[in-house]
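A.B. asks: give me coordinates for this.
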Amino acid sequence: MTAAVIPPATATAATAAKPAHRDPNVLRWLGAYTSSMVGDSVYYIALSWAAVQGGSPAQAGAVMAVSALPRAVLMLFGGVIADRLGPRRVVIASDAVRCAAVLAVAALLFLSSPGLWPLTALALIFGTVDAVFMPAVGALPARVTSRDQLARVQGLRGLAIRVASILGAPLGGLGVAVGGAAAAFGLAGLLIAVSVPLLMSLRVRKIPAGDRAAGATPWQDLRAGLGHIRRHRVLAPLMLAIALGDLGFVSPLNVGLTLLADQRGWGAAGVGWVLAGFGTGAGAVSLLLTVRGRLPRAGLVAGYAILAGSVAIGSLAFVPSLAGAVGVALLIGLLAGLSGAMCSALLQTQADPAYLGRVTAVAGLISLGLTPLSMPFTAAAIGAFGPGPVYVVSAAVCALGGIVALAVPGLRRAELPR
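C.D. replies: Next up, the predicted model:
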């Protein structure tokens, strides 16, 4: 089945009559995205279980880390591919490749015990495909709805991520319990496969090709995308605010939380409760955005939310009880969810649609490629100085992101379209 391509005016008229959460076209996109994300969660459970069962802890860690390198190295060019070929086509091809690779490994594990090499190959394929999949996923919403509905779509996307995190781990564990890693990989492949026909049925808007010169090389396209960000009065400071906010947020809520729970004696269950509090707060904000659709003064809201969230992050290390930590995590989820949704919506609406794949790739590289590099340093610093000082420094870095958002007039005054 081929997608219907409709001009911008027709798309706007069609979507203006109903909000995004009632638009069948957007709901098909949401179903595809949710199914793919749940499949991803099941895949990571299956991969980690199979790697642990097939090798030493060090070997299992290496298998899990293999996908990070190609994703980080290739993601910027993934944005170029998404803009050149169209995000819908790239997402369909990516999900098809990921589905085929996962099902092939499932069949191999079912028939034999091949060791770690197929898991390593699968992780490498996933990382390579993710480099083009993630920018295309970020650019696709602008093709399936009008600009005034993109904030609501970010709310729907946030809800899909929460659903994937809630359902993915239990489904992956169930697959492993019933039929081992082979069954879990098979389930992941089927869930990813569900997204393909839904994506093929999408109606997408045709957008201008931008200023790409005929015969331009990928390097020239990449430089043009980076230049678009650098010259933009909102996108340039927005990327800096995202980088600083993520740098101060990711480590304390990942490796830092594990070490903090160990020192407090909360155990793995305590980590789960704190993360559940965070997820609940972030999910509530996603639901609010889905229903409301737009918040005024988005740049100002994002800046103040980042600042307030940084205070909450810093205070997490000084809360003695698990119940208090869960409450603080709920607040962090609310504030981080709000700032993240505003930043994502501004990125979607401020970027020229012809550059959106490349813009999304830069944001993705910051969040998924560069920011996680801070985790080993955070762990070492907590071991040397304790959680309190490290959380305070992380909060200060996060706060710098809010200061940037409030100090730069273009970003502070940025609004979402009505």
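A.B. asks: only C-alpha atoms from now on, for both contacts and neighbour counts.
C.D. replies: Fine.
A.B. asks: can you report how many residues lie near His228?
C.D. replies: 18 (other Cα atoms under 10 Å).
A.B. asks: actually Gly227, sorry about that
C.D. replies: 12.
A.B. asks: what about it, which helix or strand?
C.D. replies: Applying DSSP states H and E as the criterion places Gly227 in helix 218-231.
A.B. asks: got a list of contacts for the helix or strand that that helix is followed by?
C.D. replies: Next in sequence after helix 218-231, counting helices and strands by DSSP H and E, comes helix 235-249. Helix 235-249 has contacts (Cα atoms under 8 Å, 6 or more residues apart in numbering) with 229-230, 306, 310, 313, 343, 347, 350-351, 363, 366-367, 371, 374, 393-402, 404-405, 408, 411.
A.B. asks: helix 218-231 and helix 235-249, what's the angle between them?
C.D. replies: 90 degrees (axes from the mean of the first three to the mean of the last three Cα atoms, to 10 degrees).
A.B. asks: immediately after helix 235-249, which helix or strand?
C.D. replies: Following helix 235-249 in sequence, per DSSP H and E, is helix 255-264.
A.B. asks: if we can go back for a sec, what is the helix holding Gly227 packed up against?
C.D. replies: helix 68-85, helix 235-249, helix 356-364 (3 or more Cα pairs under 8 Å, 6 or more residues apart in numbering; DSSP states H and E).
A.B. asks: name the residues that touch stretch 265-285?
C.D. replies: 155, 158-159, 162, 257-258, 261, 322, 325-327, 329-338.
A.B. asks: I have a second one here; can you model it like the first so I can compare?
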Amino acid sequence: MHSYLGDLGLLRDRRFALLLTARTISMLGSSFAPVALAFGVLGLPGATASTLSVVLTAEALPMLVFMLVGGVIADRLPRQRVMMAGEFLMAAGWFALAVMMLTGWTPLPALSAAAALAGISTAITFPALTGIIPEIVPTDRLQTGNALLALGANASRVLGAVLGGGTVVLFGGGWALMASGAMFAVAGLLIAQLRLKPGERPRGEAHSMLADLRDGWREFRSRQWIWVVVAQFSLMVMAIQAGHGVLGPLLAKETLGGPLAWSAFLTGEAVGTIAGVLVSLRLRPRRPVLVAVLLCFPAALPYVLLGFDAPIWAIVAGAFVLGVSFDVFGVLWQTTMQREIPAESLSRVSSYDVLGSMMFGPIGLLLAAPAATFFGTEESLLGCAVIVVLSTLAALLSPGVRNLRAPRLQTADLK
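C.D. replies: All right, here's what the predicted structure looks like:
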């Protein structure tokens, strides 16, 4: 029997509550960043969509390059310390961007370098986060723990999308970026208070980094459901990076009214992710990866609506549907990985997951501006929708995706 009240009982665990608070504050900082950075860069003298593409690519590429290193580090060292270092690095990157915006000294190489520091910090933090959750949350409550962490993150996205857009309009992108940096610093301080028992910390053996990477790759490629979905997401993320990172803000600036309209889009998506948490807390499918992949189809909806010049309320509604679908996908995916992958390899496999999923993201960012120029912004957004649909159909051809069954403890009926 699953109940919402029983789910909330996990909050009585001090370590989980501390992790949840830190992650929620960190995500609040992250939610300020997209609107602040996009419209801060676009508002610079002489800036174009290509300028924004370069800065966003400078953030995305180092994240990919260092992701595998982050996975090895998180499997070798106490994950709490790795996460703490990542949050402080993130704070440094956004503080640097904020100072440049506020002082007016904004050479493109310097903006790109600060964005790259933020990307490196993400590569350090994410594999450690995936691995630390099973160290804190009992196996039979993993999906609940992932859902509650998602609830905190999604609530931060809602609040951050609203406050971020308002802060940009009222005070400018520099102050919004400064607020982001402060939140990352607070998250790092909270993570520093998290203490795991010695026996719960990962015990790395004296292997070379290459040997550790080979072991992680062996775990990754031995499971068809992982590498098929990662291949699917490599194409989906390329489309989503182009649509969310460049084409969407560009269309908002051209025809929808600017940063407030795009903030409304992001808010609709964020509210959808909160509604998705309520679904993911109850949903216990027998085939979790199959259900997760099917939930990727709605990711095309917002781009179709944007491409056909739908009214803003319909576009925001499409973003809401996207948010619901992606939140349930994320909880099912994270829980399945944490149950199926050995704990000593989980961060490395997670890093291969993120690296593979994100590897074409910079291509999407780089191609977005030329595509908007040659084909039109609306047409390019429709192209993003086509990529999402075709990649999802291809993933459904995999037997591993269709047939992987959850353990018995995950298959309770909805109550």
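A.B. asks: before we move on, the earlier item: need the helices and strands packed on helix 218-231 of structure 1 in a markdown table (columns: mean neighbour count and distance to Ala214 of structure 1).
C.D. replies: Shown next, in a markdown table, are these (neighbours: other Cα atoms under 10 Å; distance: least, Cα to Cα, whole Å):
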| stretch | mean neighbour count | distance to Ala214 of structure 1 |
| --- | --- | --- |
| helix 68-85 | 22 | 12 |
| helix 235-249 | 24 | 26 |
| helix 356-364 | 27 | 18 |
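A.B. asks: make TSV out of these and add distance to Trp266 of structure 1.
C.D. replies: Conversion of these to TSV gives the following (distance: least, Cα to Cα, whole Å):
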stretch	distance to Trp266 of structure 1
helix 68-85	30
helix 235-249	21
helix 356-364	32
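A.B. asks: which residue lines up with Val390 of structure 1 in structure 2?
C.D. replies: In structure 2, Val390 of structure 1 lines up with Gly383, judged by TM-score structural alignment.
A.B. asks: circling back to that earlier point, ok, which of the helices and strands packed on helix 218-231 of structure 1 comes nearest Ala11 of structure 1?
C.D. replies: helix 356-364 (18.1 Å; Cα to Cα).
A.B. asks: show me how far the helix or strand just after the closest one is from its chain's centre.
C.D. replies: Using DSSP H and E, the next helix or strand after helix 356-364 of structure 1 towards the C-terminus is helix 375-385. Distance of helix 375-385 of structure 1 from its chain centroid, counting by Cα atoms, centre = their mean, to the nearest Å, is 25 Å.
A.B. asks: and helix 375-385 of structure 1, what does it pack against?
C.D. replies: helix 255-264, helix 387-407.
A.B. asks: buried residues in that helix?
C.D. replies: 375, 378-379, 381-382 (16 or more other Cα atoms under 10 Å).
A.B. asks: turn these into CSV, columns for distance to Ala317 of structure 1.
C.D. replies: Formatted as CSV, the buried residues of helix 375-385 of structure 1 follow (distance: Cα to Cα, whole Å):
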residue, distance to Ala317 of structure 1
Met375, 16
Thr378, 13
Ala379, 14
Ala381, 14
Ile382, 11
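A.B. asks: closest to Gly54 of structure 1 out of those?
C.D. replies: Distances from Gly54 of structure 1 to those, taken by Cα to Cα, are shortest for Met375, at 26.2 Å.
A.B. asks: could you list every residue that touches the closest one?
C.D. replies: Met375 of structure 1 touches 250-251, 254-255, counting by Cα under 8 Å, 6+ apart.
A.B. asks: 10 Å instead, please
C.D. replies: By Cα atoms under 10 Å, 6 or more residues apart in numbering, Met375 of structure 1 lies in contact with 247, 250-252, 254-256, 381.
A.B. asks: so which of these is surrounded by the most neighbours?
C.D. replies: Pro252 (26 neighbours).
A.B. asks: before we move on, back to that, just the buried residues from the contacts of helix 235-249 of structure 1, in PyMOL please.
C.D. replies: Selection of buried members from those for PyMOL, criterion 16+ other Cα under 10 Å:
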select buried, resi 229+306+310+313+343+347+350+351+363+366+367+371+394+395+396+397+398+399+400+401+402+404+405+411
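A.B. asks: just give the closest residue to Leu366 of structure 2, not the sequence neighbours.
C.D. replies: Ser53 (5.7 Å; Cα to Cα, 6 or more residues apart in numbering).
A.B. asks: gap between the one you found and Leu111 of structure 2?
C.D. replies: 12 Å (Cα to Cα, to the nearest Å).
A.B. asks: what touches both of those two?
C.D. replies: 41, 59.
A.B. asks: show me what Ser350 of structure 2 lines up with in structure 1.
C.D. replies: Using TM-score structural alignment, Ser350 of structure 2 pairs with Thr360 in structure 1.
A.B. asks: was I right about its match contacting Ala142?
C.D. replies: No. Counting by Cα atoms under 10 Å, Thr360 of structure 1 does not reach Ala142; the two are 11.7 Å apart.
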